[in-house]
Each structure stands twice: as structure tokens, then as C-alpha cells.
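K.L.:
Sequence below, structure please.
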Amino acid sequence: MEKSRISRRGMLKGAAAAVLALDGSVSAVSSAAAVEQLPLVQKTPVIGSKNVTGQKVEGSVAKVYFSPVIDAASLIKLYNLVNEEIYGKVAIKLHTGEPHGPNILPRDMVQALQKTIPNSTIVETNTLYGGGRENTADHRKTLEINGWSFCPVDIMDEHGDVNLPVRDGFHLKEVAMGKGIVDYDSMLVLTHFKGHAMGGFGGSMKNIAIGCASGQVGKRQVHGASMTGAPNFGAMPVKDT
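P.N.:
All right, here's what the predicted structure looks like:
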């Protein structure tokens, strides 16, 4: 699990998120007894960490916690280990999925965690590709179908975009994010591992970056697509999953 933070002034002051990674093909022990018997927390060693940029960078090594148990109790325990900088109005960013899933996190786990976080809201943005989340009206229907109705859900680009700077950006100096992102003080990110057509695994960086970019502007910018859908630099698909 990692953590991140967003200021009301629209500057992203943190660089990661709180994460629970799930793989639907793995069967996890979920009894209360198992939670107590198995070691819940393990701090990963920093041996072998290497700066490959060739530049002197400021910052600290992230603390990563692992739980062999995937259930609501373990998720809450992990959150309590990393939440010292979670404050104020909290955005819970997750992938709410296309109608009927199946690639979504267990709703009961998310609901149990959300109940423990005061002033928290699930946040999403519309998609660039066609489907059940391409526009706000259809997105609201999909949220209801998939059971994301136990707390408020803010579709952050429902009322437009906000341009946020990209520090030392190569292709982009700023990206259009869902306008609602600046309404939150903190962000908690729940991410499931998944494959991606471009190779590799989608994770929390993607969940924050593409997941918070506005559907019709920011996502086109990040994918290198023009407003007509034509790629600007390379044969890059515009589909966002």
C-alpha cells in the first residue's frame, strides 16, 4: 500500500496511493482466525533499489506493506498503516468497471473500508472509448448496475476539466483532469492488477493518471490522440481500460 495527497489549490503534492492489489485467479484465506495467525505486515527491504535516472533526486524510499489475506479486515488494517497523511475531504479512486464487470474490486470490501473513512467519496471519470462509461448519463447507470450505490460517487469530469501541470513533462506540460479533482484534500487509490494491450500491467499510476484524466480531453492527450482520434506520436490506441 502507498499513499498520495492532493491540495485544494490543484497541485498534486503526493506521488502514490493506498493500494490493495487483487488477482481474481488467486483464492485467498479470509477467516478472522487466519488474519490473526498470518503475518499481516511486512516491510520490503530496500536492498537492490537503484536510481536509474542518472540524476540526483530528492525524496524517500516508499514503505510497502503486504498482506497474504485478501478481505475487508486486512484492507482496513493496511489502510490504518498508511493513513497518517489522509485528511479532510477524501477521494477514493478505483476502477468501477463496465456494466456487470467482471474486472472490479469486491464491493463489500470497498464498502467496509469506505465506512471507516470520514468525508470520503468514490471518484471516477468518463472514458474515451465507447461503452457503459463514455458519458455521464450512461456512467451513472453503470455505477448502479455494478453496485456502487452505498456512498456518493463523483464523476469528476461531469462538469468539465481543469489543467494541471506535468513537472518536467516531455510530451505534455499539462493535462486536463476531471475538474472535481481539486475539491479533495487527499486521495486513496484502490487498484486491481490487470494486463494491458500495450504490454505490462496496469497499476496505481495508471489508476491515478488515466483514471483521473477527463474522458474527452485528458485521455486523448495522454494517449497521444488528436481530437479526431488520430495518433500524434506513434500508433497508440485510444482505448482506456
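
K.L.:
going forward, measure contacts and count neighbours with C-alpha atoms only.
P.N.:
Fine.

K.L.:
in the protein, which spans are helices?
P.N.:
Along the chain, counting by DSSP state H, helices occupy 32-37, 72-82, 107-115, 136-145, 204-212, 218-223.

K.L.:
Switch those helices over to a markdown table; also include distance to Arg5.
P.N.:
A markdown table is the format used below for the helices of the chain (distance: least, Cα to Cα, whole Å):
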| stretch | distance to Arg5 |
| --- | --- |
| helix 32-37 | 29 |
| helix 72-82 | 12 |
| helix 107-115 | 17 |
| helix 136-145 | 25 |
| helix 204-212 | 11 |
| helix 218-223 | 20 |
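
K.L.:
run this one through as well so I can compare:
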Amino acid sequence: MLKRRQVLLAAGASISGLPFPAFAQTAGSSLKGTPIENTKLTHLTDLRDAPFVFYTPKVDPQAVLDIFKAVGLPVQGKVGLKVVFGNNRDRAKMIDPDLLKPIADELRATLIESNYMDSARSDATTHISTAKELGYDRVAPIDILDADKEIVIPVRNGYHLKEFITGSHLANYDTLVSIVRFKGHNLQRYGGSMKNLSICLGTARGACQIHSAAEVTDYYRPSSSKETSESMADAVSAALDYKKGRWVFINIIDALKPIDGCSGTVDRPDLGIVASTDPVAADRAALDIVYGLTSDPELRKEWEREHSVDVLDYAEKKRARFQELPPTENRLIKAVFCLKLRRHDIE
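P.N.:
Next comes the predicted model:
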């Protein structure tokens, strides 16, 4: 598979007077003047069938809305912004509610989330109260997906899961936007689009289902790291199938102090935002940006092992299981991505 540091050259379109997308001929020239101009983007490619990932070096509320518009998914019906509220203990790691306000207003969206095993998020009443304490009620209405009941959605050709448990309210949404604060060095498993669409989209029982590789749903029982990654890939495929072609994935890579103790990590500034209709491509790009900060390939491999980046490999292998289906049906993910830039941000 090609991994040349080159992106496609094309003309830009215009949205609200801003040029979208803007391409440059090579990654080196296109990224000049951005926080990642010297970053090694291992999975950047010029393969024309690779998913597009949009990147902006800005991290502010308007940039979140602008990058969603750049992706170009037509907005239909009721819009849900899938976020993770977290709790007061983890407040410093969670997404800033202010970053969500313009996109929520523009799309007339609802913030959606599922209950979890955490006592601050274990039922809808407590969960909404926690979200309000953290300021998310200032952004948009809040909907806990499993406030009424759960549903099971099918998993095709799963590693372990035959179905995935999520909240019944997911059926009510026609356009879905996953927005996360990307965490490369803050969790045992990195936190990005894949996690938001699996462990964090599932109900508490769905999360138990993933952690145990479908062995139990009523209590937390960890399986092996490999089995958990495979189960996450199963859940992501189920969510994508359930709302086919209706997702956008936004990873906000802002300043976040590493707290995992990984060797070689340093405090980093805001690095930008990436977005795609492909969750694996979005996470690949974000991981390339964060882990590409090291010039030591062995250290990068150590970081990737430590934070279970293998979930992306299992998702790619799972996509290959659908080869009997037409190409438009089997493109769950690709291992590489093409990059599109917001030129007006860097000129």
C-alpha cells in the first residue's frame, strides 16, 4: 500500500465565502505555517480511493462548524451531536462546551449520549444533572439515548459481537456528528471517534458487552486487549450500518497534558481539528498528528501498543470481510487517508 507524502491537487469550492476544500501538492508545502508542518503523517497517501480527512490548524468554536461544512454531508432531519459529557472528576479532559455552540445552533442539534457504569452517568436523571453541572445545557438540548429503553442493532460478520446494545433514541436521529476531544496520551485506550462510536455509544450493558467480548452484559468483566479492540470494531460497524451514510466524525486535537507516563511525551499546544465521514481515517489522521510528534519510530510503536491503536487494524480487517458485497457497501474504512486543508487558515 502506498504511503507517499502527497495529497491530491484540486480546485477549491466555496462555503460562506471561505474556500473549501483547498489542496496543496505535497504535505510538506500544504502544512507549512501550521502546528504540524514538521509532523510525520505516516498514513498520508495519494491513493484516490482513500477517505478524505479535512484538517484545520485552528481550534475554536467557529472552526468546528466550518470543518463540518467542509466535509459536505447534507444535513437531513433531526441532528444529534454525539459527545461524551464525562464527570466532574475528569472535567479537565473533556471537551469544552463552548466549542460546540456554533455547530449546535447552526444545525439545531441535540447533544446525545448514553448512560455508563460511572455513578455520575448511571441513569438519565443523574447523567443530565452531571451534564448541566459541566455546562453542556448552555449548548443545546440534551438527550440520553437509553433514557427509555435499549435496542439491539445487528453486527455483520463480527469478531465477537452478533448485536450491539445502544439506546432506543438513536433511531430518532437522521444526521449524526461525533465530536470528541482527541486523547492520545490520557487514557489506557486512546480516545477518539472509534471509542465514541462503540464503548461510548453503547449503554452500560453495551459497554460491558464490548469489554467482555460479548461474554457478559450485566457487569464489567475485561477480556484481552485484542478481544476488546475487535469488539469495538464490531460495534463501530454496527453503528455505521444502522445509520448508513449519515455520520461525520470530528476530532479536536487541542492542548492536553499527557498523564499516562509514556516515555518521551511532552506537553503540546493546540494542534488543530480533523474531520471525515470515515471514523478510522479520522482517528488515523489524529494519531499521526499526535504520535507523529516523535521522530523515533520505536517510541511511536511503543505509544501505539500502550494505547491500543490496533483497534484500527481490526476495523480494517473487518472491512475486508465484506468483499462479497458491492464496493459502495463494503467501504467501512481504509488504513490510509488523503488530506484536505482549509487554506484560508494558513495564509
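
K.L.:
Drop the TM-score for these two in here.
P.N.:
Here the TM-score for the pair of chains, by TM-score structural alignment, normalised by the length of structure 1, is 0.68; 187 aligned residues with a Cα RMSD of 2.9 Å.

K.L.:
follow-up on the earlier one: most tightly packed of the helices of structure 1?
P.N.:
Burial of the helices of structure 1 is given as mean neighbour count (mean count of other Cα atoms under 10 Å); helix 218-223 ranks first at a mean of 23.

K.L.:
That one maps to which residues in structure 2?
P.N.:
Aligned using TM-score structural alignment, helix 218-223 of structure 1 spans residues 206-211 in structure 2.

K.L.:
show me the contacts for the residue nearest the centre of structure 1.
P.N.:
Geometric centre of structure 1, nearest residue: Asn207, 3.4 Å, by Cα atoms, centre = their mean. Listed by Cα atoms under 8 Å, 6 or more residues apart in numbering, the contact partners of Asn207 of structure 1 are Lys93, Leu94, His95, Val189, Thr191.

K.L.:
switch the cut-off to 10 Å
P.N.:
Ala17, Lys93, Leu94, His95, Glu124, Val189, Leu190, Thr191, His192, Ala213, Thr241 (Cα atoms under 10 Å, 6 or more residues apart in numbering).

K.L.:
Could you do His160 of structure 2 as well?
P.N.:
209-210, 212-215, 227-228, 230-235.

K.L.:
Surely Thr228 of structure 1 touches Arg220?
P.N.:
Yes. Judged on Cα atoms under 10 Å, Thr228 of structure 1 makes contact with Arg220 at a distance of 9.3 Å.

K.L.:
Of the contacts of His160 of structure 2, which are reproduced in structure 1?
P.N.:
Retained contacts for the contacts of His160 of structure 2 in structure 1, judged by both residues aligned by TM-score structural alignment, their matches' Cα atoms under 10 Å, are Gln209, Ile210, Ser212.

K.L.:
In contact with the second one, which residues?
P.N.:
By Cα under 10 Å, 6+ apart, Ile210 of structure 2 lies in contact with 160-161, 164-165, 198-199, 202, 204, 216-217, 220-223, 227-235.

K.L.:
let's see it at 7 Å
P.N.:
Ile199, Thr228, Ser231, Met232 (Cα atoms under 7 Å, 6 or more residues apart in numbering).

K.L.:
Break down structure 1 into its strands, ranges please.
P.N.:
Ranges of strands in structure 1, per DSSP state E, are 4-5, 90-93, 120-124, 153-155, 161-165, 174-178, 186-189, 194-195, 201-202.

K.L.:
To Asn80 of structure 1, which of those lies closest?
P.N.:
strand 186-189 (11.9 Å; Cα to Cα).

K.L.:
distance from that closest one to structure 2 after superposition?
P.N.:
Once fitted to structure 2, strand 186-189 of structure 1 is off its aligned match by 0.8 Å on average (mean Cα distance after the TM-score superposition for structure 1).

K.L.:
residues in structure 2 aligned with that strand?
P.N.:
On the basis of TM-score structural alignment, strand 186-189 of structure 1 is assigned to residues 175-178 in structure 2.

K.L.:
hmm, who's touching that stretch?
P.N.:
Contacts for stretch 175-178 of structure 2 (Cα under 7 Å, 6+ apart): 75-83, 193, 246-250.

K.L.:
gap between stretch 103-110 of structure 1 and the chain center?
P.N.:
13 Å (Cα atoms, centre = their mean, to the nearest Å).

K.L.:
Find me the equivalent region of that stretch in structure 2.
P.N.:
Against structure 2, stretch 103-110 of structure 1 falls on residues 93-100 (TM-score structural alignment).

K.L.:
Next, the distance between the ends of that stretch.
P.N.:
Using Cα to Cα, to the nearest Å, one end of stretch 93-100 of structure 2 lies 15 Å from the other.

K.L.:
can you list contacts of that stretch?
P.N.:
By Cα under 7 Å, 6+ apart, the surrounding residues in contact with stretch 93-100 of structure 2 are Asp60, Pro61, Val64, Phe85, Gly86, Gly135, Tyr136, Val139, Val180, Arg181.

K.L.:
which of those are buried?
P.N.:
With burial judged by 16 or more other Cα atoms under 10 Å, the buried subset of those is Asp60, Pro61, Val64, Phe85, Gly86, Tyr136, Val139, Val180, Arg181.

K.L.:
For the fourth one, give its distance to Lys149 of structure 2.
P.N.:
Think Phe85 of structure 2. In terms of Cα to Cα, Phe85 of structure 2 sits 20 Å off from Lys149 of structure 2.

K.L.:
List the residues that contact the closest residue to Leu170 of structure 2 other than its chain neighbours.
P.N.:
Leaving aside its chain neighbours, Leu170 of structure 2 sits nearest to Leu145 (6.0 Å; criterion: Cα to Cα, 6 or more residues apart in numbering). Residues near Leu145 of structure 2 by Cα under 7 Å, 6+ apart: Ile112, Glu113, Ser114, Gly167, Ser168, His169, Leu170.
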